[in-house]
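1. Sequence and predicted structure below; questions after.
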Amino acid sequence: MTTQSLGIRSDVVRAASVSRVRRWRRHWAAALLVAMISALAIASERGKSWTADEDVHLIRGLSYWWVGDTRFNFAHPPLANALQAAPSAVLDEKFDLSSLSGWRRLSPVRLSHQWARRDFELVQHQVWRGRMVTVGFFAALCGLVYWLGMRLWGRKTGLVALVFVGANTAMLAHARLLTTDIPAVFASSVLLAATVRYVRQTGAMSWVWLCLSACLACLTKHSGLVLVAMSAAVVLATAGLGKLRFSGESLGPRVARPLRDFAAIGLVVLLAINAAYGFQRTGWRVDELIAEKEPTSWLRRRNGGDLLDNNPVFSRLPPQLRIPLPMPYLVGLATIAKQNSLGHGGYFAGKARKPGHVAYFPVMLAIKLPVGLLAMFAVGVVAVLRRRVRLSATSAVIAGFGGLYLAAAMRSDINIGVRHVLPFVPVMALLAARSATWLLERVDSMRVRTAVLASVLSVPGGALIAFPHYIGDFNVLVGGPRGGLYVNVIGEDWGQDTAALADHVLESGKSPLYYYTNFTLRRFELSERGVDVRKFSCKKRPPPGGLIAIQRSDWVRKPGCFRWLREREPDATVARHLYVFDNGAAELSSSRR
């Protein structure tokens, strides 16, 4: 059947087709930037070893597909890890992971070690595939930030926001890792975009997108619950003030509608969480949940027993009360609560100290993010505070969402790197990009325009200079890595340079290597790469001979350790994070004197 038989003129069809092509051509620059940024992330991944948790993220995802049991998905909801493991679950021969002792002991860490030792080369391929899925999340994040900036303030703003996010070394550091950090940033940004749409547009689709984005956030990380609460707070504030879509309505109806909508979203999210866990171990009574053995984790060991049983809130619930959530999800919430109560980190501003410093995350943002992004963001903040420019209602919604997230992070006692505040970066990027384009459009000064362009271009320039060592990179405000590693070492050294250590040891021709680490897979990787590696106690000097390697984070956080080496300078430093000492007899005798 032809278009003419349908009564449609062929010239109209051609015109519509040409119009669509022209619309897509408008975005060629953004598509090219996303492709280049993705290639940069992939290229920087080559030669990098597994980081501390990637093997565990992988085994959670493989268990989800191959065993069909979701008990190991307690540290994070299953969505991100399941997607990251999906290529390997499909391409590789299925293996019964439940036959290994790590599964029977409900220990994901032990199981991941057993899986890696079984076939190291295979697991390397599986980690690589999972990392490529993360790069896909990152590319989608870049596209989303561009789209949101373009829809709100024009194509130039969208492109600048894309550069501020995609060429950002703090983002690139995690864009090539098999973790849930970048998927969580993507999910939070989708929720932000849906929140902006909801407060600007009426109609059922605004609610549908908000509902789907809330499900995405809650199925990616447990913090998704907090993000949904923040979205609700921003929407209710907008409704209460009568801004955007709520203007012209009386107070009661404009507040009642979002309350009703978020109540419905809560029910859908509850259903989505149960569906993601395959409706396993859900709807149990409190006493049944407490009686069930929990998966093993370092926090469970620190707790001296099951976390739900000792949780101050859960343990006070009536024993017969049924909880409509899966047990692993509840264990995850209890795990986070315990981790926060104990504190995690213990090093900041050159000192070993109690975790939970209120300035930790603001300082980390100030020293980890590109200076060009910080400059444009600061210009916007100053302009608003000095009333040089009026903050639009839409900008206020974006700023409010990000501000609530940063405030919540500042109250956290889990201070293990900038990654936990990365969802704030797209907010900064959008507002900073708007500041940059506003200056270009409104200020008729060559100096100002040059400064703005320099700020924008300095971001990809910094990414090229730091390539490929994005983890552990710091900006010039703190003197680069030299000054930054004095301020913070947590999250900067994840074992990503174990392969570089192996190369250094093999090139030196010295053996054995005495390597201090709590991560057994790092020693295993060194062994697989041909290094005679041995474990030693941090308080007992190993026998003379070979080399000693110590992570910088262990060196600065454990002042009571390595006393026989404290008066010596490292003979070599590998990738800024690994101190290497010659363990020869002469050096040891001089250290005794």
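-> Arrived safely.

2. use CA for all of it now, contacts and neighbours both
-> Fine.

3. Now do the contacts for the residue nearest to G47 when sequence neighbours are not counted.
-> Leaving out its chain neighbours, the residue that sits closest to G47 by Cα to Cα, 6 or more residues apart in numbering is A499, at 7.0 Å. Under the criterion of Cα atoms under 8 Å, 6 or more residues apart in numbering, the neighbours of A499 are 47-49, 525-526, 529.

4. Okay, helices next: where are they in the stretch 151-300 of the chain?
-> Secondary structure of the stretch 151-300 of the chain (DSSP state H, counting those that start in this stretch): helices at 155-166, 169-175, 181-200, 204-220, 224-241, 251-276, 286-291, 298-303.

5. so which of the ones you listed gets nearest V12?
-> Nearest of the helices of the stretch 151-300 of the chain to V12, taken as Cα to Cα: helix 155-166 at 27.6 Å.

6. this is the comparison structure:
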Amino acid sequence: MNDPSHRNRTGPHIPLLGAVLLLGGVMAAELALSVRQQAQTWDEAYHLLAGYRYLQAADYGINPEHPPLVKTLAALPLIPLQLNVPHVPQGTSKREGFAAARKFLYSNDADALLFRARLAAGILALVLALLVFEAASRMFGVGAAFLALGLVVFEPNLLGHGPLVTTDVGLTCCLFAAVYSFHRYTTQPSTRKLVECGLVVGITLAAKHSGVLVFPILGLLAIAEILLAFRPKSDPTGSSGKRMRLALRHAARLGGTLLLISLIALVVLWAFYAFRFSARPDGLEMTPPLAEYISGVNAPGIKNPIVARLIMGLHDARLLPESYLYGFSDVLIVSEGHRPAFLFGTLYPEGQWFYFPAVFIIKSTLGFLLLVVLVMFAIKILRTEKLRESLYLLLPVGLYVATSLTSKLNVGVRHLLPIYPFLAVLAAGAAWNLAKRNRRWATAVA
């Protein structure tokens, strides 16, 4: 908070705002141009039909494998249109859903529908860019914020997936927002910030089923806060016993905070499903029912019996919406399945642990990778001056990467997109701190 650049940020600064808007405009133009250039991807028609059905009939049984946020946002611009909507099948199988989605898209003006939907979906990429600037500014100063913003604005992976009617950039935006909102709360606690964090965590759950990782991430960050409170630097004059009591009080307070955040998040998640347990309206049912789907009747099911019983327990107690549980089960079944993976000219029978590290290196730009490498040269600075900020950026990346190493579903860099904003802020902060201390580093960063 004593950073002069942070004090400047809080005052009126028209050139600063103009520069941010300029970079935001560049990103918006990049996203808008790619909307017309990209052909329809496999999932987009299904997602668009699902979002339209959510808004039209609250039928959350269509495409339950992804929560409603991005699909609903993308379908909003379609509501004023007079669309030809083919009959939606009574069943909810993926085969029936994809067939109905193709009819929905191509019995109307497909280009017009995709254009409107993609522009709406691209809003989340722009929100992400602004959040990255704000977070980097608070953590490392305005100079680092502009560097981080530049990394995001010109990141090909985010630009390529940003305008698509898919859930990857939506999760990336929401997960980063959730961690940043928790950082804001723990920096200066208030009821308003706690509620804001709960709302954002709930939206993260509604963005993608892997958004559930926000809970262990916040748990790790809470543990980090407790350990930081126990450090001698937190109270140089106090004894170890006093620091222990301080850490225990901090742990109790953070435990209560996480509980309240979780409760608020669950209310938000229920709101995305119209506070209705049943996935489908008017007495329609999921096919097959959740119990059969989990047990694997005539199809692969969930292999872990404990997880299967837990999901059915949540279903029977109606603690979570049926559609959310159905989709979460689908994600587990697909991720446990044996889908082939192709890497370095070799077709593997199933996903490999080294797939995502290799894809990250191949798909990321050289400039981005070099700035990430600079973090190692700034470890001493980050450890002594920016340890707390660094933990808020490193722990989410570490947990997400560790999870990806165990995944059997290797389908591209899009499943790693959530680590990019964290790395962008960390790399920018490291580079900026090095540049301020040494002219040679400043030249290298430039």
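-> Received it, and whenever you're ready, just let me know what you need. Quick caveat, the model's predicted, so the values are computed rather than measured.

7. if we can go back for a sec, where does the residue nearest to G47 of structure 1 sit: helix, strand or coil?
-> Secondary structure for A499 of structure 1, judged by DSSP: H, G, I helix; E, B strand; the rest coil, is helix.

8. State the distance from it to Q124 of structure 1.
-> 12 Å (Cα to Cα, to the nearest Å).

9. Also A586 of structure 1?
-> Separation of A586 of structure 1 from Q124 of structure 1 (Cα to Cα): 40 Å.

10. out of the two, which sits in the busier spot?
-> Between A586 of structure 1 and Q124, Q124 has the larger neighbour count (other Cα atoms under 10 Å), namely 15 against 11.

11. Could you check which residue of structure 2 pairs with that one?
-> The alignment partner of Q124 of structure 1 in structure 2, by TM-score structural alignment, is D111.

12. Am I right that its match is in a strand?
-> No - D111 of structure 2 sits outside any strand when classified using three-state DSSP, being helix.

13. Please name the residues that touch M410 of structure 1.
-> Contacts of M410 of structure 1 were listed using Cα under 8 Å, 6+ apart, and they are 356-362.

14. picking that back up, what's the closest of the contacts of A499 of structure 1 to G154 of structure 1?
-> For these, the nearest to G154 of structure 1 is K48 (38.2 Å; Cα to Cα).

15. The closest one maps to what in structure 2?
-> Using TM-score structural alignment, the partner of K48 of structure 1 in structure 2 is Q38.

16. tell me, how many neighbours does its match end up with?
-> When neighbours are defined as other Cα under 10 Å, Q38 of structure 2 has 12 of them.

17. The one 10 residues further on too?
-> A count of neighbours around L48 of structure 2, defined by other Cα under 10 Å, yields 29.

18. same thing with the one 10 residues further on?
-> Around A58 of structure 2 there are 19 other residues, counting by other Cα under 10 Å.

19. returning to what we had before: closest one of the contacts of M410 of structure 1 to G61 of structure 1?
-> F361 (29.7 Å).

20. residue in structure 2 matching that closest one?
-> Match for F361 of structure 1 (TM-score structural alignment): F356.

21. picking up where we left off before, how much space between the residue nearest to G47 of structure 1 and W65 of structure 1?
-> 30 Å.

22. likewise W207 of structure 1?
-> Applying Cα to Cα to W207 of structure 1 and W65 of structure 1 gives a distance of 32 Å.

23. Same check on T520 of structure 1?
-> Distance from T520 of structure 1 to W65 of structure 1, counting by Cα to Cα: 26 Å.

24. for V165 of structure 1, same thing?
-> Here the criterion is Cα to Cα. By it, V165 of structure 1 lies 32 Å from W65 of structure 1.

25. So which of these two has more stuff around it?
-> V165 (28 against 19).

26. tell me the contacts of the residue mapped onto the more buried one from structure 2?
-> Under the alignment (TM-score structural alignment), V165 of structure 1 pairs with V152 in structure 2. Counting by Cα under 8 Å, 6+ apart, V152 of structure 2 makes contact with 129, 132, 158, 421, 424.

27. quick one: the third one and L124 touch, right?
-> It stands for L158 of structure 2. No - with contact defined as Cα atoms under 8 Å, L158 of structure 2 does not reach L124; the gap is 10.6 Å.

28. Need the overlap of contacts for these two.
-> By Cα under 8 Å, 6+ apart, the residues touching both L158 of structure 2 and L124 are V169.

29. What's the separation between the closest residue to G91 of structure 2 other than its chain neighbours and G51 of structure 2?
-> Once flanking residues are discounted, G91 of structure 2 sits nearest to T287: 5.6 Å by Cα to Cα, 6+ apart. The gap separating T287 of structure 2 from G51 of structure 2 is 19 Å, by Cα to Cα.

30. Please compute how far stretch 358-365 of structure 1 lies from its chain's middle.
-> 16 Å (Cα atoms, centre = their mean, to the nearest Å).

31. What are the boundaries of the strands in the stretch 251-400 of structure 2?
-> Ranges of strands in the stretch 251-400 of structure 2, per DSSP state E, counting those that start in this stretch, are 341-343, 346-348.

32. With respect to burial, which of the ones you listed scores highest?
-> Of all the strands of the stretch 251-400 of structure 2, strand 341-343 carries the top mean neighbour count, a mean of 16, counting by mean count of other Cα atoms under 10 Å.
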